[in-house]
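S.K.: The amino acid sequence is not available; the structure is as follows:
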């Protein structure tokens, strides 16, 4: 079996300005992959190419084994998309939103009605089936987006900032849903600005910057490569940090300092590595 998602030397140019350059990576079936990058890194353009909304200027993009340029309809039949922006119709009921999506995908009855009930129950919205979407909370709307994206049983799910703007309790509930979907075999590509979310959910993490794919690996692999220990120093209003191969090496460095005022040692995390690679924190 080939990769669920594959990009080979992909380039995208708008008005002679390259926004994605030489992009190559693959995501395996059943993998949860986190795509990170500062604003303007090219993540959104990459996602648009993967879901067959934007044609690449160069290179090959394949999703579920289909070329997104040659077979966009087949790609869309195999993917579900959960956007950051609320994309459900707020003037329709929960059920009507699901019914409309099911008809768009030509799911026949009675299979359509059974699938709608199944997925509304899965995201705990069965009791709100007759409610207008505009009466739902932000977390409920996001859960409805997930149910709608799953209605036609896609093998691949794209989730763009799925928990942005949600309270911590609702975010944790969505984490449970995402992990369960992945555990049941769904391939998921996740973009997020929450580092702890990527670290907790994703099997592998890819980092983009300035339109290029600059690094990928598991969190353990990235920490081993860039440093498992960190020294942080506060001077006035400026915070500086330095990665060390191990936490022990960082601790030894701290012990050797004549003045340890405003200095601390701790294990490195994904955000530390991200800043090391891009020079910026995610806002």
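M.R.: Arrived safely. Because the structure is a prediction, the values reported are computed rather than measured. Residues are numbered from 1 along each chain as shown.
S.K.: Only C-alpha atoms from now on, for both contacts and neighbour counts.
M.R.: Noted.
S.K.: Pull out the buried residues from the host helix or strand of residue 121.
M.R.: Per DSSP states H and E, residue 121 falls inside helix 111-122. By 16 or more other CA atoms under 10 Å, the buried positions in helix 111-122 come out as 112, 115, 116, 117, 119, 120.
S.K.: I figured the first one hits residue 101, correct?
M.R.: Okay, so that is residue 112. No. Assessed by CA atoms under 8 Å, residue 112 is found out of contact with residue 101, at 9.7 Å.
S.K.: List the contacts of residue 222.
M.R.: 216, 273 (CA atoms under 8 Å, 6 or more residues apart in numbering).
S.K.: now it: how far from residue 67?
M.R.: When CA to CA, to the nearest Å is applied, the distance between residue 222 and residue 67 equals 31 Å.
S.K.: got the buried residues for stretch 231-242?
M.R.: Buried residues in stretch 231-242, counted by 16+ other CA under 10 Å: 231, 232, 233, 241.
S.K.: Tell me the one of the residues you listed nearest residue 34?
M.R.: The closest of the buried residues of stretch 231-242 to residue 34 turns out to be residue 241 (CA to CA; 24.5 Å).
S.K.: The closest one reaches residue 230, doesn't it?
M.R.: Yes. With contact defined as CA under 8 Å, residue 241 reaches residue 230; the gap is 6.7 Å.
S.K.: Please enumerate the strands of the stretch 51-200 of the chain.
M.R.: With DSSP state E, counting those that start in this stretch, the ranges of strands along the stretch 51-200 of the chain come out as 58-63, 66-67, 79-82, 156-160, 187-191.
S.K.: so which strand or helix has residue 46?
M.R.: helix 43-50.
S.K.: name the helices or strands packed onto that helix?
M.R.: Here helix 43-50 is seen to pack against strand 17-27, strand 58-63 when contacts are counted using 3 or more CA pairs under 8 Å, 6 or more residues apart in numbering; DSSP states H and E.
S.K.: then this one, side by side with the first:
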């Protein structure tokens, strides 16, 4: 389906695909994959991993609170028709938050894998998803921290992602701290924070401070530094992520996400609204 949004460049689309591939490659077979509401980008990575090297993973789907094996195609508002009839278990929020999550977070088996998207991230991997500006008189009220405060203080391995690597996201000081970062010593929790952006991958270094470990193809150190609001550390063994293979892209475009819903997260609010309307018209048969 053709794009009409001119501000979303082919390069940015390639970077989003690179993010999906990088996420999928971090998943191990048998992982417990937690989906967010409307987080199409990581959900595409989960489905891709299941199609390739990790078929035994189980998804926790927010639509219906279901545990679902197998794969599905990403849709706008129709996930329940794929998840609920094919679920192995139906859960309520008490079971998820008081039984399932603590058992897996603290026990470590199976591995809980979830990619969360905060609005701000500081050099130690702490995050903010509550407000921009002073808490009493915020400039922007954000969606809220949800499970990040609980997960970030207990998980040994914690993933964040952002499809727009900017100085507004990577800040020296948070406006509000709603997610714990690395405390600066190996005994702390979480022990390892990993952040994936459209430019690179960062991870907790020896001091706990985030350092760039992988750059995406066609991205320079200067580009990453100029879009980050704090001085960066760089891993001694800095690597370049391999690009998506033809088979991975074919799975994404034909089986996992033929409507390109993963790209919605990279658009600003106006462009996202326009794209959603275009998708709905297409589904209704009004556009080619």
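M.R.: Looks like it came in fine. Small disclaimer: the values here were computed from a predicted structure and weren't measured.
S.K.: Superposing both, give me the TM-score.
M.R.: Once superposed, chain against chain, the TM-score is 0.31 (TM-score structural alignment, normalised by the length of the first structure); 129 aligned residues with a CA RMSD of 5.4 Å.
S.K.: Reformat the buried residues of helix 111-122 of the first structure as JSON lines; add distance to residue 94 of the first structure.
M.R.: What follows is the buried residues of helix 111-122 of the first structure, written out as JSON lines (distance: CA to CA, whole Å):
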{"residue": "112", "distance to residue 94 of the first structure": "14"}
{"residue": "115", "distance to residue 94 of the first structure": "14"}
{"residue": "116", "distance to residue 94 of the first structure": "10"}
{"residue": "117", "distance to residue 94 of the first structure": "11"}
{"residue": "119", "distance to residue 94 of the first structure": "12"}
{"residue": "120", "distance to residue 94 of the first structure": "9"}
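S.K.: what's the closest of those residues to residue 270 of the first structure?
M.R.: residue 119 (33.0 Å).
S.K.: Hmm, that closest one is touching residue 149, no?
M.R.: No. Between residue 119 of the first structure and residue 149 there is no contact under CA under 8 Å: 9.7 Å.
S.K.: Quickly list what's touching both of these two.
M.R.: Common neighbours of residue 119 of the first structure and residue 149 (CA under 8 Å, 6+ apart) do not exist.
S.K.: For the helices and strands packed on helix 43-50 of the first structure, state which one has the densest average packing.
M.R.: strand 58-63 (a mean of 21; mean count of other CA atoms under 10 Å).
S.K.: other SSEs contacting that one?
M.R.: strand 5-14, helix 43-50.
S.K.: at 10 Å instead, please
M.R.: Applying 3 or more CA pairs under 10 Å, 6 or more residues apart in numbering; DSSP states H and E, one finds that strand 58-63 of the first structure makes contact with strand 5-14, strand 17-27, helix 43-50, helix 72-77.
S.K.: I'd like the strands of the stretch 51-200 of the first structure laid out as a markdown table, including distance to residue 33 of the first structure.
M.R.: Shown next, in a markdown table, are the strands of the stretch 51-200 of the first structure (distance: least, CA to CA, whole Å):
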| stretch | distance to residue 33 of the first structure |
| --- | --- |
| strand 58-63 | 14 |
| strand 66-67 | 19 |
| strand 79-82 | 15 |
| strand 156-160 | 10 |
| strand 187-191 | 5 |
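S.K.: out of those, nearest to residue 201 of the first structure?
M.R.: So among the strands of the stretch 51-200 of the first structure, strand 187-191 is nearest, using CA to CA, at 9.0 Å.
S.K.: in the closest one, what counts as buried?
M.R.: 187, 188, 189, 190, 191.
S.K.: now swap in stretch 173-182 of the first structure and tell me
M.R.: The neighbour-count check on stretch 173-182 of the first structure (16+ other CA under 10 Å) flags 174, 175, 177, 178, 179, 181, 182 as buried.
S.K.: ok, now how distant is the first one from residue 146 of the first structure?
M.R.: It stands for residue 174 of the first structure. Residue 174 of the first structure sits 9 Å away from residue 146 of the first structure, going by CA to CA.
S.K.: what do you get for the second one?
M.R.: To residue 146 of the first structure, residue 175 of the first structure is 12 Å away according to CA to CA.
S.K.: Please apply the same query to the fifth one.
M.R.: Between residue 179 of the first structure and residue 146 of the first structure the computed distance is 13 Å (CA to CA).
S.K.: go on, the last one?
M.R.: When CA to CA is applied, the distance between residue 182 of the first structure and residue 146 of the first structure equals 13 Å.
S.K.: which residues are common contacts for the two?
M.R.: Common neighbours of residue 182 of the first structure and residue 146 are listed as residue 157 (criterion: CA atoms under 10 Å, 6 or more residues apart in numbering).
S.K.: by how many degrees do the helix of greatest length in the first structure and strand 156-160 diverge?
M.R.: Assignment by DSSP state H gives helix 168-183 as the longest helix of the first structure. Relative orientation of helix 168-183 of the first structure versus strand 156-160 (axes from the mean of the first three to the mean of the last three CA atoms, to 10 degrees): 160 degrees.
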